[in-house]
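A.B. asks: Fold the stuff below for me.
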Amino acid sequence: MADQSPAGEDILMRRKRLRYRAWHRGTQEMDLILGPYVDAHLDRLDGAALDRLEAFIAEEDVLLLKWVMGQEPPPPSADSELIAELVAFRQSSSR
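C.D. replies: Below is the predicted model of the structure:
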């Protein structure tokens, strides 16, 4: 049986929506950080990982950019594991 969100949304539709949201953030900087990361990882994410990504993407771009760029430490409530993955991905992609 396919993973589904609580609203009954198909996992393929969730992935499609997340890909769009990652590339259309409102700030080009976050588009260029989240878009490639999501393109590289999205097809392997299960329902729980999609939940984490959706919660992360719900944060404001200004805050996300500061956390990912190391300009400001994320609060304890932030998904520090996901932030670390984004930072590592960004650094490996820029080489």
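A.B. asks: Every contact and neighbour count from this point should use C-alpha atoms.
C.D. replies: OK.
A.B. asks: What segments of the protein are helices?
C.D. replies: 11-23, 28-41, 47-57, 61-68, 80-93 (DSSP state H).
A.B. asks: The structure of the following sequence is requested for comparison with the preceding one:
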Amino acid sequence: MATLRRALLRLHQTLTLTPPRSSQSLLGSHIGSISRFSSDRGSLDVDLSDEESKRRLHNRLLYRSRQRGFLELDLILGSWVEENIRSLDELHIRALMDVLDLENPDLWKWLTGQEQPPEAVNDNPVFTAVQSRVMGNLNSHAAPETRANPGQPWVRGWDDKRGQEGGPKYGNQ
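C.D. replies: As a prediction, this is how the structure comes out:
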């Protein structure tokens, strides 16, 4: 719901604060709920002019990265942002904001390689950095044969073996 609210606010700001653009360029910068990584948007308020503004922005982004409501993403994004936020320039901060605007289930599948991300997300430098870290950790701590094939869900049902030879007849025994 908060993502929808932010998208509507961004759309309202774009329509009211910038000179009219063709509908194709306005719609071309968004794919569903995924905003393309581009520097022509003026709707994001990134103020790095003084230390207080930087501190507030960094704190807001750190909070958003740690409080997503999806524990795995809270841990991954929160630690990445905490380690890297001070070295990000305005372009990368905008890229981070685009990543934080993505929906949790989609972002998790894209970061872990369960699904191929859309081109707009795959071209985002912050997404690429976080994904390489996740995949590096995954490859060093989990053998590939223990993971599902791309496109297949990782979470299996509690009764996957029911009805199979040697499997439980009732429930997950």
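A.B. asks: pretty sure residue 108 of structure 2 is touching residue 73, no?
C.D. replies: Yes: between residue 108 of structure 2 and residue 73 there is a contact at 7.0 Å, judged by C-alpha atoms under 8 Å.
A.B. asks: Serialize the helices of structure 1 to TSV and add fields for distance to residue 74 of structure 1.
C.D. replies: Shown next, in TSV, are the helices of structure 1 (distance: least, C-alpha to C-alpha, whole Å):
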stretch	distance to residue 74 of structure 1
helix 11-23	19
helix 28-41	16
helix 47-57	12
helix 61-68	5
helix 80-93	7
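A.B. asks: any chance of these in a markdown table, plus distance to residue 4 of structure 1 and mean neighbour count?
C.D. replies: Written out in a markdown table, the entries for the helices of structure 1 read as follows (distance: least, C-alpha to C-alpha, whole Å; neighbours: other C-alpha atoms under 10 Å):
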| stretch | distance to residue 4 of structure 1 | mean neighbour count |
| --- | --- | --- |
| helix 11-23 | 6 | 17 |
| helix 28-41 | 18 | 17 |
| helix 47-57 | 7 | 15 |
| helix 61-68 | 27 | 17 |
| helix 80-93 | 22 | 14 |
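A.B. asks: Next up, the contacts around whatever residue of structure 1 lines up with residue 108 of structure 2.
C.D. replies: Residue correspondence, TM-score structural alignment: residue 108 of structure 2 in this structure matches residue 65 in structure 1. Residues in contact with residue 65 of structure 1 (C-alpha atoms under 8 Å, 6 or more residues apart in numbering) are 29-30.
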